[in-house]
Structure formats: C-alpha cells, structure tokens
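[1] Predicted model and sequence below, questions to follow.
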Amino acid sequence: MLFIFDMGGVVTTTFLMDELYKKIGITQEQFKEICCKKRMIFDELEKGIITPSEFWSEFNKSAKSYKIEPVKNDLFRLYFHPVLNVKTVKIINALKKKHRVVCGTNTIESHWENHMERGDYAFFDQTYASNKIGEAKPDPQFFKVILEAEGCTSDQAFFTDDRLENIEAARSLGINAVLFTDADSLKKEWKRYF
C-alpha cells in the first residue's frame, strides 16, 4: 500500500496568507488580481516555473496601480513559521513499519527550503512537491505522476489532505482519499493498516 500525505494543514500548519496581505497592505482579492493580471504567476511559482525573486519582481510590476510599496524581500520565506503536528507524524511512523509513505504537496521554493532545513520531509520515504514535479493539486496529473513514480495502482493508494478539491481529484482517479480534519480522526479511519 502507498500512503500519500499533504504537508501544510496535515503534517504542519499552513502559511498564514493574511499576515502577508497585511504586510503588503492589500486584500486577498487584490493579491489574487495582481497574481493573475498578466499571467498566473502564483501558479508558475507553485509549479517551479519561476523563482520566488521572479515572482516578486512580476508582482511588483503588476501591483504598481495599487499604490503599494514594492516588495523587497521574499515574504513567503520571512512569514513562514510552520508548526509540526506531532500526532500526524506518529501516524506516518506507524504506517511506515508496513507501508510506503510519501508526501504529495503543493509548495513553493521558499517553503520547500524551510521544510528541508527543519527536516519535515525526512518523515517520508519520498517527497513529491509541486515545485519539483511541475504539477499541482487539484490537477489529477499531480497524482498520476506520483502513482507512476511509485509503480502503484490507484486502488492501492491512500491520500489525505485538508482541502476538499484535492480529495475529490484523488478520488476521481480511484485513490482512497480521506479529508484531513485532525490526526485522531485519520488514525481511526486508517487503523486497520497499522
């Protein structure tokens, strides 16, 4: 069996975008508008097509009409302070005794580096990150890449994520997917595999 875990919101806390909006002085809607003005720069960042510095350069160009100060630092890195979910890590370690356990995560280079420094990916047998494989959830291709790399069929794969659209995408391929709400619920759901 193959178990695939999302990282942010499952193994660690997620990035608090509200802090970033406050720092820049814009709303969530304005941030999205800026990121989609000329091209989908956040999607490109998440798929590893552009670097964080290229993202912020494009962001600053597109944000000129919002009369905000240009962003000079990688705010995705500066404001990223994930907290480990120890209960989820215990589930990962228990599953690894009998099964292959991997991470399947949408991430950006700034957060990838932070997780690497902290050793967050070391809990897994392998990590499949959107910025490294060029595919992002909820696109089913993200899961197809993992299944192919692992030599696993969808009916032998299990996935958990805190975002419903990602669960639905995995299920569309026949992957056994569970919406993550908390580690105790996940442990009950998968207890027969320990």
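    On my side now, so go ahead. Worth saying up front: this structure is predicted, and the values here are computed from it rather than measured.

[2] can we go C-alpha only for contacts and neighbour counts from here?
    Fine.

[3] Sketch out the helices for this structure, chain order is fine.
    Applying DSSP state H to the chain gives helices spanning 17-24, 28-36, 41-46, 52-62, 75-78, 86-96, 109-118, 130-133, 140-150, 164-172, 183-189.

[4] now those as CSV including mean neighbour count and distance to residue 10?
    As requested, those are exported to CSV (neighbours: other Cα atoms under 10 Å; distance: least, Cα to Cα, whole Å):
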stretch, mean neighbour count, distance to residue 10
helix 17-24, 14, 17
helix 28-36, 16, 23
helix 41-46, 21, 18
helix 52-62, 17, 24
helix 75-78, 16, 19
helix 86-96, 17, 7
helix 109-118, 16, 14
helix 130-133, 20, 16
helix 140-150, 17, 17
helix 164-172, 19, 13
helix 183-189, 14, 8
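
[5] center of this structure, which residue is that?
    Geometric centre of the chain, nearest residue: residue 106, 2.9 Å, by Cα atoms, centre = their mean.

[6] ok, that one to residue 98 distance?
    26 Å (Cα to Cα, to the nearest Å).

[7] ok, now residue 64?
    54 Å.

[8] same thing with residue 118?
    From residue 118 to residue 98 the distance is 25 Å (Cα to Cα).

[9] Pull up the distance across stretch 32-46, start to finish.
    Stretch 32-46 has an end-to-end distance of 14 Å (Cα to Cα).

[10] And the contacts of that stretch?
    Under the criterion Cα atoms under 8 Å, 6 or more residues apart in numbering, residues 50-52, 55, 58-59, 62-63, 106-109, 130-131, 136 lie in contact with stretch 32-46.

[11] try it against this one:
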Amino acid sequence: MSSRPFDAVLCDLDNVIRFYDTAPVAELERASGLAEGTTAEAAYAPEVDLPLLLGRITTEEWVDSIASALSGRVPPARARELGKALADAPFRADDVVVDLLRRVRGHMPLVLVTNATSELERDLASMGLADLADHVVSSARVGVAKPDRAIYEIAAERAGAAAHRCLFVDDRLENVEAAVALGMTGVHYRTPADLRRALSFLPDA
C-alpha cells in the first residue's frame, strides 16, 4: 500500500492554469452600449458553447453563433466583432500554478482534464506548456464534457489510477462535485494557495 494519499493529479486548465484578458471585450461592450459580460453570457450559454467544446463546430462557427445570439442588441457587424474579440482574447499561464504542477510530475502522473476547443494543443504550445502534463483529456477530442462522469473515467484510466486515488482540481464547483461522486478527492480551486495545500504531501511542494 502506497504511503502517499494519491496516485495521480487531474487538473482543470481554464481559471486554474490559464487566464484570459477580457478587457478588450469589455471596452468594446461599453462602446456598444452593452453591459460588461454580455458577450460572455451569450457565448457560454450551453446551446452556444457546448457544440464547440464537443468538437462539433469550429471557432469561426462559434463566433457566428455568438453574433446570432447578440443580434437585436447591436448591429450585425458589431455583434460579430464582439464574438471575434472574445474568441481572440489573449491569455496567460499562472507561473505559480505551473511550477506546482511541474513538481507533481516528479512523483505521479498529471492529467489535464478540460472542456476545451480543438485548438487546445496549439494554445498549450503557445504558452510553453505542451509538455506540462503526462496526458491531456480535452472535451473536444473525447466528445464528452465535464461534469459528465465519462470524462473523469477517461482521465483516471489514462493516469493509470483508480478514481478513489485521484486528486481532482477545478474552479467550477459542479465539476468538483461530479469528481467527488466518483470517489475522487476534490479541490475547489480559487487561488494557488488551494492547490499548494492540496499538494502539501509532496516533499518539494
């Protein structure tokens, strides 16, 4: 029996490792007379967002869907401009979290489990994170998204660990609760301190 509490770490990407700068979108919304967050609200509605995350539509088609959802509030050209601005929002990786996760790989498998687009691999490479994890389970590649239990089972299988021996980290509570329901230990991520505490069992964390 292993003395360590987990045999694998499964970690979300967005709002844990990757963070978007939506200031350009907010500025465009203000110029259009829209409340800040209007574009994101339209873009992340399940009927607009889920087809993208399941790999059924392209990013350009997603932008078209956002523009359609914003129709009636702003002129068509501005609606598409808003959708494009959101799709092209710049992003960065949190260096503190990346460092913590790189330490994980010295002790056990690390798997990224993310609701993402088919452009995920390119995005990881652009941040210098193509080699961060042992495996990447992307909703757009496996055709199922969190909080569906199947994506957690795929991740645990790729990690080579039983569900009850996995630590799962995510910023969305519903995703954490789904992992816990499968027997995983869940961490509802808000700041790097949450991850640091969860990894305190590692000798170099």
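    Alright, I've got the coordinates. The structure presented is a predicted model; accordingly, all values stated were derived computationally and were not measured.

[12] where does the TM-score land?
    Once superposed, chain against chain, the TM-score is 0.81 (TM-score structural alignment, normalised by the length of the first structure); 190 aligned residues with a Cα RMSD of 2.7 Å.

[13] To which residue of the second structure is residue 3 of the first structure aligned?
    By TM-score structural alignment, residue 3 of the first structure lines up with residue 9 in the second structure.

[14] Pretty sure that match sits against residue 163.
    No: look at residue 9 of the second structure against residue 163 with Cα atoms under 8 Å: they stay out of range, at 10.5 Å.

[15] neighbour-wise, which of those two wins?
    Per other Cα atoms under 10 Å, whichever of residue 9 of the second structure and residue 163 has more neighbours is residue 9, with 27 against 24.

[16] Please tell me how far the more buried one sits from residue 169 of the second structure.
    Relative to residue 169 of the second structure, residue 9 of the second structure is positioned 8 Å away (Cα to Cα).

[17] picking up where we left off before, how about the helices of the first structure, which one is nearest residue 69 of the first structure?
    helix 17-24 (7.3 Å; Cα to Cα).

[18] what does that closest one contact?
    If you take Cα under 8 Å, 6+ apart as the criterion, helix 17-24 of the first structure is touched by 27-28, 31, 68-69, 71, 75-76, 79.

[19] starting at the chain centroid, how far to it?
    19 Å (Cα atoms, centre = their mean, to the nearest Å).

[20] Same question for stretch 98-118 of the second structure.
    12 Å.

[21] what does stretch 155-169 of the first structure give?
    Here the centre of stretch 155-169 of the first structure is set off from its chain's centre by 13 Å, with Cα atoms, centre = their mean.

[22] That stretch maps to which residues in the second structure?
    Aligned using TM-score structural alignment, stretch 155-169 of the first structure spans residues 164-178 in the second structure.

[23] and what of stretch 43-50 of the first structure?
    Against the second structure, stretch 43-50 of the first structure falls on residues 50-57 (TM-score structural alignment).

[24] just stretch 92-101 of the first structure next, same as before
    Under TM-score structural alignment, the match for stretch 92-101 of the first structure is residues 101-110.

[25] Residue 160 of the first structure and residue 8 touch, don't they?
    No: if you go by Cα under 8 Å, residue 160 of the first structure and residue 8 don't touch, sitting 11.2 Å apart.

[26] Alignment lookup: residue 60 of the first structure to the second structure.
    Match for residue 60 of the first structure (TM-score structural alignment): residue 67.

[27] right, and that match touches residue 86 too?
    No: at 11.0 Å, residue 67 of the second structure and residue 86 do not qualify as touching, with contact defined as Cα under 8 Å.

[28] quick revisit: name the residues that touch the match of stretch 92-101 of the first structure?
    For stretch 101-110 of the second structure, contacts defined as Cα under 8 Å, 6+ apart pick out 7-11, 132-135, 159, 202, 204-205.

[29] what's the match of residue 3 of the first structure in contact with, if anything?
    When contacts are taken as Cα under 8 Å, 6+ apart, residue 9 of the second structure is in contact with 104, 108-111, 166-169.

[30] again, but for residue 112 of the second structure
    Counting by Cα under 8 Å, 6+ apart, residue 112 of the second structure has contacts 10-13, 133, 135-138.

[31] Reformat these into TSV and put distance to residue 175 of the second structure and neighbour count next to each item.
    Below are the contacts of residue 112 of the second structure laid out as TSV (distance: Cα to Cα, whole Å; neighbours: other Cα atoms under 10 Å):
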residue	distance to residue 175 of the second structure	neighbour count
10	12	26
11	11	26
12	9	25
13	12	20
133	20	18
135	19	16
136	17	24
137	14	24
138	14	27
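
[32] so which of the residues you listed hold up in the first structure?
    Using both residues aligned by TM-score structural alignment, their matches' Cα atoms under 8 Å, the first structure keeps these contacts from these: 10-13, 133, 135-138.

[33] nearest to residue 174 of the second structure, of those?
    residue 12 (12.7 Å).

[34] Would you mind confirming that the closest one makes contact with residue 113?
    Yes: contact criterion Cα under 8 Å: residue 12 of the second structure and residue 113 qualify, at 5.1 Å.

[35] I'd like the contacts of residue 112 of the second structure laid out as CSV, including distance to residue 21 of the second structure.
    Shown next, in CSV, are the contacts of residue 112 of the second structure (distance: Cα to Cα, whole Å):
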residue, distance to residue 21 of the second structure
10, 25
11, 21
12, 18
13, 15
133, 24
135, 26
136, 23
137, 24
138, 22
